[in-house]
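1. Requesting a structural model of the entry that follows:
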Amino acid sequence: MGYETKTPIKDSVATKMLLAVLALYLLIAIGVTLSHVWVEYRYQKENIIQDLGDIESAFMNGLAVNLWNLDEKSLRASTEGMLKIPILVGVKISNAEQVMVAIGGIVNGQDKKGNVGFHVNLSGISDEEATAHKGEPYKFELFERQFPITYDLDGKTIHLGQATIYSNSSVIYRSMKLQVAMLVGNVLLTLLTFALAILWAVNRYLRKPLGILTGATASISLDNLGSFSVDTKTSGHNEIKVLGEAMTAMVADLHEAISKREETEEELAKHRDQLELLVEDRTCELKKAQSELLQRERLATLGKLTATVSHELRNPLGTIQTALFSIEDSLERNEAHQADRPLKLAERSIDRCVNIIEELNSYTRVKGLDISEASIDDWLRGVLEEQTIPEEVHCELNLSCDVRASFDQEKLRQAVVNLITNGVHALQEKDSGGKLLQISTRLLDGEFEIRISDDGAGMSDDTILNVFEPLYSTKDFGVGLGMAIVKNIVEQHHGEISIESKKGKGTMVSLRLPIRPHGGDTQSSLP
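-> Got it, this is the predicted structure:
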């Protein structure tokens, strides 16, 4: 299957690599060419300096004769002849008194380098004549050679003056122009050949295989994973071929992994269906078992409640029965005044029975809250004034809440009275020492707290754990619903109740309720 994808040449990695290689080659070629030109320049400069020495040898005797004979015409001819030599660009000649007598061409003048024209005068050349013409600064490098002019007379050497001859770099440039042009042409031709060779190689061994890999990558889909294979059409075991083989192996692994995943998903689907059926069966069994357990719990609760209530009612009913018998006997003997005591006893027993029934009603059917606003401290003070507290119990008040709150006054009164009664009973069980009952209020963050504490007998850890359980009681009388009812009332107000107690040290019960109720009424009943 053919996968080749054509990438635009300007965006191709191969093109960018080619440009990078050509740029590197061009930099190297430029460096080599400049080095070659510099070496050639130095070589030509040395040749010119050597040629200046040859010119010195050729003209020194003629110049000596011209100066010895003071032949200005011959000196002019010799100087012009020297300036016609291709490598010379300037000449300066001075006599023994260092007076300039001939100057011409490009020389190193008094103030700058440049062309001074041509002047010959054995009497001396003026400074103006020896000054370079005004214009652009001379841009070529000057090479000069100085040599003395001497004349041999009867074996004696006479110093007649000094000559300076000049050449410059333009001479070298003229001689190297063709050579540099051929060198640059050779570099460009080599660069073009190299570029074409690299272009062919990159296209053959890189761009085309990469196009195949790119097309193969784009063609991968779930439909052809099993049959996918890519051939980069390259010889040998190079990186591109290894990459193609790795891609083929990767796709094969991916196909195998997807196949295994599909098989696993099918197995999971089967197990899921089986598990759902199993869960459904187990759920039905659990619901049945829960229903049976709930029925047993209801029967157990009902049995416990029946036993407790029957036990609590049996004593007052027995008392009522005895009182009725005494009243009947007193009436038969016409002693009605003897019936007062059994009658009061019967009334107390009836009140006890009524209280037991009211506790049951309060716990099993909780009515909605009748919310009204009142001052916590004033309301609690009024509740305490209604209570009859034994003389041996010292009641200490610390009402510092000083806030108005919304709550069900009757229900909260029932809870507080229950806790005060429990505190009094705990103090009455105390054998010796003072008996202190403390009632306090305080304001917290958006809540008020009522604390009722005593220094009575205290509770064991087991009693604390079970104190809110219905029908749980440590007393010889009562149904055991008091603290459960208190907890229900507090929770109806969206509050919290906590107990701290230590055996032999006393108990503290804390009620924390919101100043403003923030929820609906709580309805509850026994199952």
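2. can we go C-alpha only for contacts and neighbour counts from here?
-> Noted.
3. Could you pull out the helices in the stretch 151-300 of the chain for me?
-> For the stretch 151-300 of the chain, applying DSSP state H, counting those that start in this stretch gives helices covering 169-202, 208-219, 239-332.
4. just checking, what packs against the first one?
-> Pointing back at helix 169-202 there. Applying 3 or more C-alpha pairs under 8 Å, 6 or more residues apart in numbering; DSSP states H and E, one finds that helix 169-202 contacts helix 13-68.
5. coming back round to it: who wins for proximity to Glu447 among the helices of the stretch 151-300 of the chain?
-> With C-alpha to C-alpha as the measure, helix 239-332 is the member of the helices of the stretch 151-300 of the chain nearest Glu447 (35.8 Å).
6. Same question for the helix or strand following the closest one: list its buried residues.
-> In the C-terminal direction, the helix or strand that comes right after helix 239-332 (DSSP states H and E) is helix 340-364. Residues 342-343, 345-347, 349-350, 352-353, 356, 359-360, 362-363 are the ones in helix 340-364 that count as buried (16 or more other C-alpha atoms under 10 Å).
7. Second chain to compare with the first, below:
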Amino acid sequence: MLTLMLIAGGLSLYNAHKLNEAAENLEGRYSTLYKLFTSPSSDLDSEAGFGKEMVEQAVTIVGEQVKYNYTFLLVIVGAALLFGGMIAVLFPWKITRPVERLVKATQTVKKGDYSYRITGLEGTGEISTLAGSFNDMLSNIEDTHNSNLELLEQTKRFNETLREKIDEATLAIREQQNELIRAERLAIIGEFATRIAHEIKNPLSGITVALEIMRGKAGSEEQEHSITEVLKEVRRLDGILRDLLQLSVPKKMDFREIDPNEVVERSVILVRPRAEKKGVSLNVRHGASGPCRLDYEKCQQVLINLLINAIDSTEPGKGTVSVETETVDGALRITVQDDGSGIPQSEIEKIFEPFYSSKKQGTGLGLPISKKIIESHSGEITVSSEEGKGSQFTVIIPYTRRDEELTAKETGSA
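-> The predicted structure is shown next:
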């Protein structure tokens, strides 16, 4: 713009100079003409011819000057129009393009993308300064947003950890409550069993002896059969009493280095007739390696109880019961699995409670006693089951246990 004004000013000065020269030229010529007309010795004819020539020259000069001025005016007008057109095209583009970029930036940020930056507006103008400030603001917002996201993620992790800890603590408290309830029940059972043990056991022994004598003197097979059935019930009552005493009164544990595969094999031999009578297959797999400190008789009692329960839950003629021993993470693991009727989920937490049984003829003492025996080995017994598909009982006993722990259990104080 400034350059164009300087050019126009220069042309105007040049034009004024030309007009001044033409005026001086005309003034000199008209001065000469005036002298000629006023001179007395002048020849009129020659003077008239000279005057005509002077007038023609003056008209020619003025005409050329007018043409020059007209051309100059056209140049100025054309330049002004050209400059105006350039301004009309370039100036809005210079303004709208940065504004469009600013609008695009705000829309992008509105969608949550704080990494967007305005580029291509370098310079010293106000728009460039605004774009730089906008980019700085976006950088600050992005840093704050990232910090908030990191803080939110840390909060989520903390909440998840806290929730897990709360769940673990709640589960532990619930288990402790169940153990307390179980201990209270066992204490009541123990007190009850201790009080009636001598009152019932001695008469039962006498009744058993008397029935044996009567069976030997039976006069008919029908009488002998009836006495035998009564003997079975008396012995069942005696077994219940023994179970009550075993569940409530701690007994000395006889820990020895024993091959767990041997205990399993012996238990399977004892229950095989029951399985064959029902048409149930027994599969055994020995995978445990090395001896483990066990109470042979107590562990055999647990395995027999688990095997009998598995056999009883399967369908006659097509059931399968599997027993497997393994060494896993420094512990002995024994699993007893069947493909029987399974246990309802609502009953799984109750099966280790005293007197709870799903069998019509069951006492509800076998699994609680088994649990107590395994816990005396510093182990645990768990169950997983699905109705219609079967159950799996898992016994885990660590190979290495603290000496004082075993000593306490060997003396029957556990």
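8. What value does the TM-score take for this pair?
-> The TM-score (TM-score structural alignment, normalised by the length of structure 2) is 0.45; 214 aligned residues with a C-alpha RMSD of 3.7 Å.
9. if we can go back for a sec, tabulate the helices of the stretch 151-300 of structure 1 in a markdown table, adding columns for distance to Asp454 of structure 1 and mean neighbour count.
-> Below are those laid out as a markdown table (distance: least, C-alpha to C-alpha, whole Å; neighbours: other C-alpha atoms under 10 Å):
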| stretch | distance to Asp454 of structure 1 | mean neighbour count |
| --- | --- | --- |
| helix 169-202 | 99 | 14 |
| helix 208-219 | 84 | 19 |
| helix 239-332 | 27 | 14 |
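10. Redo these as JSON lines? Include distance to Gly423 of structure 1.
-> JSON lines is the format used below for the helices of the stretch 151-300 of structure 1 (distance: least, C-alpha to C-alpha, whole Å):
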{"stretch": "helix 169-202", "distance to Gly423 of structure 1": "101"}
{"stretch": "helix 208-219", "distance to Gly423 of structure 1": "85"}
{"stretch": "helix 239-332", "distance to Gly423 of structure 1": "22"}
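11. Would you tell me which one of the buried residues of helix 340-364 of structure 1 comes nearest to Val187 of structure 1?
-> Tyr363 (110.1 Å).
12. Next, find the distance separating that closest one from Ala484 of structure 1.
-> Distance, Tyr363 of structure 1 to Ala484 of structure 1, by C-alpha to C-alpha, to the nearest Å: 7 Å.
13. chain center to the helix or strand Glu142 of structure 2 falls within: distance?
-> Glu142 of structure 2 is part of helix 126-216 when elements are defined by DSSP H and E. The chain centroid and the centroid of helix 126-216 of structure 2 are separated by 21 Å under C-alpha atoms, centre = their mean, to the nearest Å.
14. What residues sit buried inside the helix or strand following it?
-> Going down the chain from helix 126-216 of structure 2, the next helix or strand is helix 221-248, by DSSP H and E. Neighbour counts over helix 221-248 of structure 2 (16+ other C-alpha under 10 Å) mark 224, 227-228, 231, 234-235, 237-238, 240-241, 243-248 as buried.
15. how about the helices of the stretch 151-300 of structure 1, which one is nearest Gly117 of structure 1?
-> helix 169-202 (18.3 Å).
16. what's the angle from the closest one to helix 13-68?
-> If you take axes from the mean of the first three to the mean of the last three C-alpha atoms, to 10 degrees, helix 169-202 of structure 1 sits at 170 degrees to helix 13-68.
17. now helix 169-202 of structure 1, how far from the centre of its chain.
-> 57 Å.
18. what's the angle from it to helix 208-219?
-> Orientation check (the same axes, to 10 degrees): helix 169-202 of structure 1 against helix 208-219 gives 50 degrees.
19. Excluding chain neighbours, what is closest to Arg76 of structure 1?
-> Val120 (6.0 Å; C-alpha to C-alpha, 6 or more residues apart in numbering).
20. for that neighbour, what are its contacts?
-> If you count contacts by C-alpha atoms under 8 Å, 6 or more residues apart in numbering, Val120 of structure 1 has them with 72, 75-76, 101-103.
21. Against Glu80 of structure 1, how distant is it?
-> Shown here: Val120 of structure 1 relative to Glu80 of structure 1, a distance of 10 Å by C-alpha to C-alpha.
22. do you know which of the helices of the stretch 151-300 of structure 1 lies nearest Gln44 of structure 1?
-> Ranking the helices of the stretch 151-300 of structure 1 by proximity to Gln44 of structure 1 (C-alpha to C-alpha) places helix 169-202 first, at 6.2 Å.
23. Scan the contacts of Val120 of structure 1 and report the most crowded one.
-> Neighbour tally across the contacts of Val120 of structure 1 (other C-alpha atoms under 10 Å): the maximum, 28 neighbours, falls on Ile103.
24. sec struct for it, please.
-> strand (DSSP: H, G, I helix; E, B strand; the rest coil).
25. do Pro98 of structure 2 as well
-> Classification of Pro98 of structure 2 using three-state DSSP returns helix.
26. can I assume it is in contact with Leu130?
-> No: assessed by C-alpha atoms under 8 Å, Pro98 of structure 2 is found out of contact with Leu130, at 9.7 Å.
27. SS state for the closest residue to Ile420 of structure 1 other than its chain neighbours?
-> Once flanking residues are discounted, Ile420 of structure 1 sits nearest to Ile452: 7.1 Å by C-alpha to C-alpha, 6+ apart. What three-state DSSP gives for Ile452 of structure 1 is strand.
28. List the residues that contact Ile452 of structure 1.
-> For Ile452 of structure 1, counting by C-alpha under 8 Å, 6+ apart, the contacting residues are 419-420, 423, 437-440, 508-510.
29. just the buried members of those residues?
-> 419-420, 423, 437-440, 508-510.
30. Just those: which are in strands?
-> Residues of those located in strands (DSSP state E): 437-440, 508-510.
31. Between those, which sits nearest Ala29 of structure 1?
-> Ala29 of structure 1 lies nearest to Ser510 out of those, by C-alpha to C-alpha, at 97.6 Å.
32. From Asp408 of structure 1, how far off is the residue nearest to that closest one when sequence neighbours are not counted?
-> Here the nearest residue to Ser510 of structure 1 in space, its sequence neighbours aside, is Arg451; by C-alpha to C-alpha, 6+ apart that works out to 4.6 Å. Distance check for Arg451 of structure 1 against Asp408 of structure 1: by C-alpha to C-alpha, it reads 18 Å.
33. For these two, indicate the residue with more neighbours.
-> Arg451 (21 against 18).
34. Touching, the more buried one and Val509? I think so.
-> Yes: counting by C-alpha under 8 Å, Val509 is a contact partner of Arg451 of structure 1 at 5.8 Å.
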